[in-house]
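> how would this look folded up:
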Amino acid sequence: MTELPPDPNLSAPLRHLQGEPPPAPSWFRDAVAAAPEIGRIAVKGARLETFAWGERGRPGLMLLHGNGAHAGWWRFIAPYLAADYRVAALSWSGMGGSDWREAYDLDTFADEIGAVAGEAGLFEAGAPVMVGHSFGCFPMLTEAGRESGRWRGAVIVDPPIFSPERRTGRRREDGRVAPHRVYPTLEEALARFRFAPMQPCDTLYIADLIARESLREVEGGWSWRFDPSLWARLALPDRAAMVRGARCPLALVTGARSDLMRPADAAYVQSLLPPGSPRIDLPEAYHHVMVDQPLAFVAALRALLAVWPH
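This next block holds a predicted model:
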């Protein structure tokens, strides 16, 4: 059988742009123009990149990105929440503009949440809410399991938590780590950007923004900013136990077309949540819900936070 060539919309969504930014709608341009307060804070020897929006003294909202991503994934979401909340985001150590570590663990990532939330003033109006996407759910759940009353709630967004049936069929990684490739030009680096897991992207203006902020200039060209060895040096505890151990209310948001969080996985995660926990399934969203349906995601968060937690 002849193997079909990879779909460039999946494997290289920005390649055809040849390094040029695509046109973007006015809502996106306005959001990105609302520049965050950018800071740096040291946590256990690593300096973290932090963003914040909105006035201090408003209810706190902490936004936590996924694996290999960075705080800039929230730059077009946070301004639409900042009218009602003091919003903060960080780049995890080993990702974005934050320092890399010799070793990584969920307790340290959870410490990063608390330190950044405190520095940004999220606790000034009482207990804040966390929103964690994908990998960001794991440090969030670790932090949520520490102290009752510290957090008002935690929103789990398309988490990589799989049903028992699906877990038995997943391959384990072999632990090998390949260093990042150096691309001679920014155009060539952008052409290699893709989502993980791969998915279609109709919002190329968002993909272009986050791809540019995922790169750094190095000797010989451009390379990715995240630490490629992070997962080889990070162990995760039982994921179901992390959900059950949370000491604040939980809500679940999923992408209806997600290939990571499939319907059986979403049903399994929902079964782990306390009875009555909210569940929102975003139509036409894949795993990266803030990229696929950004305004629907904003609307869902606004509606959820207006009535929950009680």
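> going forward, measure contacts and count neighbours with C-alpha atoms only.
OK.
> name the element Ile210 belongs to?
Ile210 belongs to helix 204-212 when assigned by DSSP states H and E.
> can you give me the helices in the protein?
Counting by DSSP state H, the chain has helices at residues 8-11, 26-33, 106-120, 137-144, 164-167, 186-191, 204-212, 239-244, 263-272, 289-292, 294-307.
> one more to put side by side:
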Amino acid sequence: MVFAHGFGCDQSMWRLVAPRFEADHRVVLFDHAGAGGADPAAYDPDRHAALDGYASDVVDLLDELALGPVVFVGHSVSATIGILAAARRPDLFARLVLVGPSPRYIDDDGYRGGFSAQEIEELLATMGTNYLGWSSVMAPVIMGNPDRPELGEELTELFCRTDPNVAERFARATFLSDNRADLARVRTPSLVVQCREDVIAPVEVGRYVHEHLPVSRFALIDAVGHCPNLSAPDALTAAMRDFLGEPVREPVVA
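Purely as a prediction, here's the structure:
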């Protein structure tokens, strides 16, 4: 199983979920170029100006480590990255688990992405002028669960550790992308996991992904926010095990 993190984060986002699968799977975690502990030399402003560059990295990783076919678990933008990689190299992927996916964040005719074009431009402009301030305000909103402020603080810390220039470019690649047409190219059996409340990827987006993937299941979990890997690891793990046809095991204490 290969776990991929979302925007502004690193592999630590999976610390409450990935260990639960180690008894049954070889578990691989990594940081995207420009994130976490990734080699700074791996980041290329041209290659990583679009999500295709990150998808190429995933394909290269699986080829280099001879890992395929794998269960690829992608959170947020990494769900789209996994979709692009699986469409390109289906031989490398046995299953896809897409947590909070969104193929397009901007609303369109007959499609609700969750944001207007103006809102996305304002978001990107704020990131470009005051990334740390943006992070401190937006991370708790993205996390949700205001009754558990430590979760928002953890996400804020992760965002603030990211190079602002890299973060802005990744945000543009993420929030300006439109990968709706790529969904039909994926033949890998997929699970779409959606939280009942998510300010980044509304329920309508999750259902859209499910309805436009040729082979998929939809799991709406009783969780709030965009990061159930931290806020609701039990519910996320149960949905994943049900999809994989595996018994639910007792949680592993991190």
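> TM-score for this pair?
The TM-score (TM-score structural alignment, normalised by the length of the second structure) is 0.75; 231 aligned residues with a Cα RMSD of 3.2 Å.
> okay, the helices of the first structure in JSON lines with distance to Glu173 of the first structure and mean neighbour count next?
Below are those laid out as JSON lines (distance: least, Cα to Cα, whole Å; neighbours: other Cα atoms under 10 Å):
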{"stretch": "helix 8-11", "distance to Glu173 of the first structure": "21", "mean neighbour count": "16"}
{"stretch": "helix 26-33", "distance to Glu173 of the first structure": "37", "mean neighbour count": "14"}
{"stretch": "helix 106-120", "distance to Glu173 of the first structure": "19", "mean neighbour count": "20"}
{"stretch": "helix 137-144", "distance to Glu173 of the first structure": "19", "mean neighbour count": "26"}
{"stretch": "helix 164-167", "distance to Glu173 of the first structure": "13", "mean neighbour count": "11"}
{"stretch": "helix 186-191", "distance to Glu173 of the first structure": "25", "mean neighbour count": "20"}
{"stretch": "helix 204-212", "distance to Glu173 of the first structure": "25", "mean neighbour count": "20"}
{"stretch": "helix 239-244", "distance to Glu173 of the first structure": "17", "mean neighbour count": "17"}
{"stretch": "helix 263-272", "distance to Glu173 of the first structure": "20", "mean neighbour count": "18"}
{"stretch": "helix 289-292", "distance to Glu173 of the first structure": "26", "mean neighbour count": "23"}
{"stretch": "helix 294-307", "distance to Glu173 of the first structure": "32", "mean neighbour count": "15"}
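> mind putting the ones you listed in CSV, distance to Ala42 of the first structure included?
Putting the helices of the first structure into CSV (distance: least, Cα to Cα, whole Å) gives the following:
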stretch, distance to Ala42 of the first structure
helix 8-11, 36
helix 26-33, 26
helix 106-120, 9
helix 137-144, 17
helix 164-167, 37
helix 186-191, 30
helix 204-212, 24
helix 239-244, 26
helix 263-272, 34
helix 289-292, 28
helix 294-307, 30
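> tell me which of those helices lies nearest to Gly66 of the first structure.
helix 137-144 (8.0 Å; Cα to Cα).
> need the residues that contact that closest one.
For helix 137-144 of the first structure, contacts defined as Cα atoms under 8 Å, 6 or more residues apart in numbering pick out 64, 66, 106-107, 109-111, 113-114, 130-132, 151, 154, 156-157, 159, 239, 242-243, 245-248.
> which residues does Glu168 of the second structure contact?
Here Glu168 of the second structure is in contact with 124, 127-128 (Cα under 8 Å, 6+ apart).
> which position in the second structure aligns with Pro79 of the first structure?
By TM-score structural alignment, Pro79 of the first structure lines up with Pro19 in the second structure.
> report the separation between that match and Leu213 of the second structure.
28 Å (Cα to Cα, to the nearest Å).
> who has more neighbours out of the two?
Taking other Cα atoms under 10 Å, Pro19 of the second structure and Leu213 do not tie; Leu213 has more neighbours (23 against 15).
> so for stretch 246-263 of the first structure, first residue to last residue, what's the gap.
23 Å.
> what does that stretch contact?
141-142, 144-149, 151-162, 197, 266, 270, 273-274, 277-289, 309.
> how about the strands in the second structure?
Taking DSSP state E, the strands of the second structure run over residues 2-4, 28-29, 70-75, 93-99, 190-197, 216-224.
> test my guess that Val298 of the first structure contacts Ile77.
Yes. The criterion here is Cα atoms under 8 Å, and Val298 of the first structure meets it with Ile77 at 6.5 Å.
> which bit of the second structure covers stretch 133-140 of the first structure?
So stretch 133-140 of the first structure sits over residues 75-82 in the second structure, by TM-score structural alignment.
> corresponding residue for Ala115 of the first structure in the second structure?
Match for Ala115 of the first structure (TM-score structural alignment): Asp60.
> please apply the same query to Ala285 of the first structure.
Match for Ala285 of the first structure (TM-score structural alignment): Val224.
> does its match touch Ile142 like I think?
No. Val224 of the second structure is not in contact with Ile142 according to Cα under 8 Å; the separation is 9.7 Å.
> so how many other residues sit close to Ala23 of the second structure?
Neighbours of Ala23 of the second structure (other Cα under 10 Å): 8.
> okay, it and Leu124 of the second structure: tell me how far apart.
41 Å.
> try His25 of the second structure
Distance of His25 of the second structure to Leu124 of the second structure, given as Cα to Cα: 39 Å.
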